[in-house]
Structure formats: C-alpha cells, structure tokens
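Q: this one's structure only:
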C-alpha cells in the first residue's frame, strides 16, 4: 500500500509529511533516535493523518502537493474537510502518473 502520512509534534508544534509503503516500519524509523533525521528534534511524533493512494506516483504527487502548500492550516483542514482529499484524488488520478 502506498501511504502519505503526516506526523505532528506537540513539543515543536510542527508537522512532518512523508511517503511510505509500510507505515509501521517508517514510524519505527522516526521514533528511533539512531535513525531519525528531520524528526530528531522531538521524540513525541504522532500520526496526525494518513492518505492511502492507488499508486506510488499518485502518493508522491499528493505528498509533493501537501509540502508545497507550506501551511499548518492546510494540513489541519485536510483532516477536517474530506472534500479537500477528494479534490486531490481527482487532480492526481493514478492513471495519469
């Protein structure tokens, strides 16, 4: 499964957006003090939101879109308003990538 995930750190009041095919393994990476990189600044990362995609290309396009928005409000609204994700799925249809 291709998953776009958004982590949140209450300590830093920041979000981290990433892509993976195995969320459990990826979370272990983010919480292991020896392997984490960007997420090394905090040890309280939790899964805020996940998006299951049809293909790797679709997932990477959605991840790129979310990162390009550079907005905490946008990320919070992804979780709050399902129609935003519906529009993203329409914009980044798997067959187009």
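A: Sure, I can see it. Since the structure is predicted, the reported quantities are computational estimates derived from the model, not experimental observations.
Q: all contacts plus neighbour counts: C-alpha atoms, from now on.
A: Noted.
Q: element containing the nearest residue to residue 6 once chain neighbours are set aside?
A: Using Cα to Cα, 6 or more residues apart in numbering and skipping residues adjacent in sequence, the residue nearest residue 6 is residue 17, 4.4 Å away. In the assignment (DSSP states H and E), residue 17 maps to strand 14-20.
Q: another structure for you, compare them:
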C-alpha cells in the first residue's frame, strides 16, 4: 500500500492544508465537496505538493514535519508562496 502526504492550497483564501491519505485523488474530492469540516470554509482546494511513502510511519513522520514551523517554512520557500 502507498501512503501520501499532501499540501493543499486555497488560493482564494491564501491558506494551506497538510494531510495524509492512501488515496490522493479521493481525498482531494472529499476536501472540495465539503466532507472535511476543517477545510470546508476554504474551498476550492488544489494539490500544491505531494510525496509518496511505502510505510505509514514514514508518511506520518513527514506530515508531522511539514506541520511544524520548519516544515511550514520549507513549504513556503519551495512552493514560491
């Protein structure tokens, strides 16, 4: 099974959202359909960045890093925000 860490971008509200999933396309649909409470007010979302991992632990560790202060700076610098 593949595990994905992703960063979504809402250009309309200038917000990012970082998450983890096993089905990236389906998860994006869930965010944009309003099924995720925390992202519902900021639709529409697009995938800004994603990484694939072979283990859940690797993916969760990377998600935790990207949600940290250093990780948010990494996103800001590397995604030209």
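A: The structure has been received and is ready for your questions. This is a predicted model, so every value here is computed, not measured.
Q: Got a TM-score for the two of them?
A: The TM-score (TM-score structural alignment, normalised by the length of structure 2) is 0.84; 79 aligned residues with a Cα RMSD of 1.9 Å.
Q: ok so, going back, map the residue nearest to residue 6 of structure 1 onto structure 2.
A: Aligned counterpart of residue 17 of structure 1 in structure 2: residue 18 (TM-score structural alignment).
Q: Its match: neighbour count?
A: 18 (other Cα atoms under 10 Å).
Q: Surely it and residue 6 touch.
A: Yes: proximity of residue 18 of structure 2 to residue 6 meets the contact threshold set by Cα atoms under 8 Å, at 5.6 Å.
Q: Now the common contact residues for those two.
A: Common contact partners of residue 18 of structure 2 and residue 6 (Cα atoms under 8 Å, 6 or more residues apart in numbering): residue 63.
Q: ok so, going back, average gap between the strand holding residue 17 of structure 1 and structure 2?
A: By mean Cα distance after the TM-score superposition for structure 1, the fitted strand 14-20 of structure 1 averages 0.4 Å away from its aligned residues in structure 2.
Q: Packing partners of that strand?
A: Using 3 or more Cα pairs under 8 Å, 6 or more residues apart in numbering; DSSP states H and E, the elements in contact with strand 14-20 of structure 1 are strand 2-9, helix 56-69.
Q: How far away from the center of its chain is the longest one?
A: The reference is to helix 56-69 of structure 1. Chain-centre distance of helix 56-69 of structure 1: 9 Å, with Cα atoms, centre = their mean, to the nearest Å.
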